[in-house]
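Engineer: Sequence and predicted structure, then a few things I'm wondering about:
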Amino acid sequence: MAEEALVAPGNKEVVRRVELTQAELIRLQYQALQQFPKEKRWPFTSGVTTVGVNAGFVGLIANSMFRRVLQVTQARVLSALPMFLIPAVTASAAWQAFVAQSMLAGNLNCPVCAQVRGASINVLAGFINPVCLAIPMVGGLARRYYTAVLPKGNDFWEFWLKTSRPVVWRMLPALLLQAAWGAMLASKEFDLYLKISKHGFIVLEDGQTLSKDS
């Protein structure tokens, strides 16, 4: 439960305090967010979409590079669809849970912490996850279509480390872009979060909210 002050319009004094669950607090923050112009609230409304799309494209790039290394030319669409959709959904969910909603719930109140977490989540869910997902995906296709001999036992890990190293190095620009975009988006969301917090809101009987400046 989180204690939240309810502020009357045009009055900076606290009217009363109520106990809010984290889910209720996030919902009220999102309702308060709707009072801002569309062009100003995009970090929370559209930012998560960019995170998902970027992760999906990283998945496609990783899929393409591993296919080239293992000489897999079959099932292009079959491997491309999950390599875009799974990273996109995973990255979007991770961003919502660990960055956006955590911030709106008041659990992420440090601007530097927000940037570090945003960069970390975007790298983990938007780069490392797609690359790791491409390995079994393309490896399974290579084994199925006999385009490469995949070792077993102790040589298995050595083979994939040797195969993955040049792919990761070539994808280093994507890694840096994901880190930079995660930090930038988290910074934008944090700035907007501060504006929402300063704006204030009250809870009406019908569940709507009003800013304290209304």
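Structural biologist: That came through, no problem.

Engineer: Going by C-alpha atoms from here, please, whenever you check contacts or count neighbours.
Structural biologist: Will do.

Engineer: ok, the most centrally placed residue in the chain to E189 distance?
Structural biologist: Closest to where the C-alpha atoms of the chain average out (Cα atoms, centre = their mean) is W95, at 2.9 Å. In this view, W95 and E189 are 11 Å apart by Cα to Cα, to the nearest Å.

Engineer: Run through the helices of this structure in chain order.
Structural biologist: 22-33, 42-45, 47-69, 76-95, 101-104, 111-123, 129-145, 154-170, 172-199 (DSSP state H).

Engineer: Run through the neighbouring helices and strands of the third one.
Structural biologist: Identification of packing neighbours for helix 47-69 by 3 or more Cα pairs under 8 Å, 6 or more residues apart in numbering; DSSP states H and E yields helix 76-95, helix 129-145, helix 154-170, helix 172-199.

Engineer: out of these, nearest to V18?
Structural biologist: helix 172-199 (16.4 Å; Cα to Cα).

Engineer: Quick check: buried residues in the closest one?
Structural biologist: 174-175, 177-190, 192-193, 196, 199 (16 or more other Cα atoms under 10 Å).

Engineer: and the direction of it versus that of helix 22-33, what angle?
Structural biologist: Angle between the axes of helix 172-199 and helix 22-33 is 80 degrees (criterion: axes from the mean of the first three to the mean of the last three Cα atoms, to 10 degrees).

Engineer: returning to that earlier point: turn the helices and strands packed on helix 47-69 into JSON lines, columns for distance to Y30.
Structural biologist: Formatted as JSON lines, those follow (distance: least, Cα to Cα, whole Å):
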{"stretch": "helix 76-95", "distance to Y30": "16"}
{"stretch": "helix 129-145", "distance to Y30": "29"}
{"stretch": "helix 154-170", "distance to Y30": "38"}
{"stretch": "helix 172-199", "distance to Y30": "9"}
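
Engineer: The structure to be compared is supplied as follows:
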Amino acid sequence: MRWKFWKESLTEETRQTEFFKPGAVYHTSDKSSLPSNAVRLSPAQLSIMEYEVAKNWKNKREIFSYLYAPQMCGSISAATGLVFTNHLRQSLKLSRYGVGRLSTYASGVFIPFALTGLTYHRFVSQRQNVSDKCQLCAINRGVAIQLLNGFLQPMILTTTACFAVAKAYKTIALPAFWDLRKQSSIVTKIFKSARLQIGAALLLNVGFAVFFTIRQREGYLLIKEEILKRYSIKSSNI
């Protein structure tokens, strides 16, 4: 994690003298207005300040989404992949014969969980906490990431993995891989029988992405306000 890395890479003396000294911390877009004793904060240093405040926060529920939004969005992706994987395994009779568990669940559950968390942290959390002033932009990015990595990706990866395992173990009669018309007909029939689950998964992915992005922004604003008070920062433009 960025907090742990930067926290451990700096000594206590460095942290105290560089940017934790009250009354000598400024943040402004106009560099010419900075006094001679001003300390320039990099995004990494600002992240350390956020960590120092967040780790001692009394009510962790207030900043839960700020700390764990990427993990929560990744969990929603994993749950969606689990639903798709179970449905496909039953439809292709993989569960009956108990084959291909590792390959199907790894592609449908673990990969979406990891990629959703990483991309959300990189393109939503980091930008929103440092430079992004547009909350609607952050919400749009969060929803796009969730739909891509939390909905479409599990559907595609799980379908590919389950069909490959079913073809290898001959659990049901399947057309050749190059016969795309028959393949698409079978896929459509399988997912049509689970349209309610798919619709619910789609709505949940969108809803949770919006919720956690908004709550993460609210948590950041609380931490920002505390930083302004604690370290006597001369500008509120963080």
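Structural biologist: Perfect, I can see it now. Keep in mind it's a predicted model, so treat the numbers as computed, not measured.

Engineer: what's the distance between Y105 of the second structure and K60 of the second structure?
Structural biologist: Computed as Cα to Cα, the Y105 of the second structure to K60 of the second structure distance reads 33 Å.

Engineer: More neighbours: which of the two?
Structural biologist: Between Y105 of the second structure and K60, Y105 has the larger neighbour count (other Cα atoms under 10 Å), namely 23 against 14.

Engineer: Distance check, that one against L94 of the second structure.
Structural biologist: 12 Å.

Engineer: how about the residue nearest to the centre of the first structure, what's its match in the second structure?
Structural biologist: Using TM-score structural alignment as the criterion, W95 of the first structure maps onto Y120 of the second structure.

Engineer: Grab the nearest non-local neighbour of its match.
Structural biologist: The shortest distance from Y120 of the second structure to any non-neighbouring residue, by Cα to Cα, 6 or more residues apart in numbering, is to P70 (5.6 Å).

Engineer: list the contacts for the one you found?
Structural biologist: By Cα atoms under 8 Å, 6 or more residues apart in numbering, the contact list for P70 of the second structure reads 116-118, 120-121, 125.

Engineer: redo that, cut-off 10 Å
Structural biologist: 113-122, 124-125, 142, 209, 212-213, 216 (Cα atoms under 10 Å, 6 or more residues apart in numbering).

Engineer: What's it aligned with over in the first structure?
Structural biologist: Residue correspondence to the first structure (TM-score structural alignment): P70 of the second structure is matched to V48.

Engineer: what touches both of Y105 and L94 of the second structure?
Structural biologist: Both Y105 of the second structure and L94 are in contact with 86, 162, where contact means Cα under 10 Å, 6+ apart.

Engineer: how far away is R96 of the second structure from S107 of the second structure?
Structural biologist: Going from R96 of the second structure to S107 of the second structure by Cα to Cα gives 20 Å.

Engineer: just L41 of the second structure next, same as before
Structural biologist: L41 of the second structure sits 41 Å away from S107 of the second structure when distances are taken as Cα to Cα.

Engineer: Look at the two and report which has more neighbours.
Structural biologist: The neighbour comparison of L41 of the second structure against S107 (other Cα under 10 Å) goes to S107, with 24 against 16.

Engineer: S42 of the second structure versus the more buried one, what's the distance?
Structural biologist: S107 of the second structure sits at a distance of 38 Å from S42 of the second structure (criterion: Cα to Cα).

Engineer: now swap in Y169 of the second structure and tell me
Structural biologist: For Y169 of the second structure, the distance to S42 of the second structure - Cα to Cα - is 55 Å.

Engineer: Next: L196 of the second structure.
Structural biologist: 48 Å.

Engineer: go on, L67 of the second structure?
Structural biologist: Counting by Cα to Cα, the gap from L67 of the second structure to S42 of the second structure is 20 Å.

Engineer: Among these two, which residue is more densely surrounded?
Structural biologist: The residue with more neighbours, out of L67 of the second structure and S42, is L67; 19 against 12, by other Cα under 10 Å.

Engineer: who's in contact with the more buried one?
Structural biologist: With Cα under 10 Å, 6+ apart, L67 of the second structure has these contacts: 51, 54-55, 60-61, 125, 216, 219-220.

Engineer: In contact with L222 of the second structure, which residues are there?
Structural biologist: Counting by Cα under 10 Å, 6+ apart, L222 of the second structure makes contact with 53-54, 62-63, 66, 216.

Engineer: Now check it against the first structure: what is it aligned to?
Structural biologist: Mapped onto the first structure by TM-score structural alignment, L222 of the second structure lines up with K195.

Engineer: repeat for K167 of the second structure
Structural biologist: By TM-score structural alignment, K167 of the second structure lines up with R143 in the first structure.

Engineer: ok, how many other residues are close to its match?
Structural biologist: R143 of the first structure is flanked by 14 other residues according to other Cα under 10 Å.
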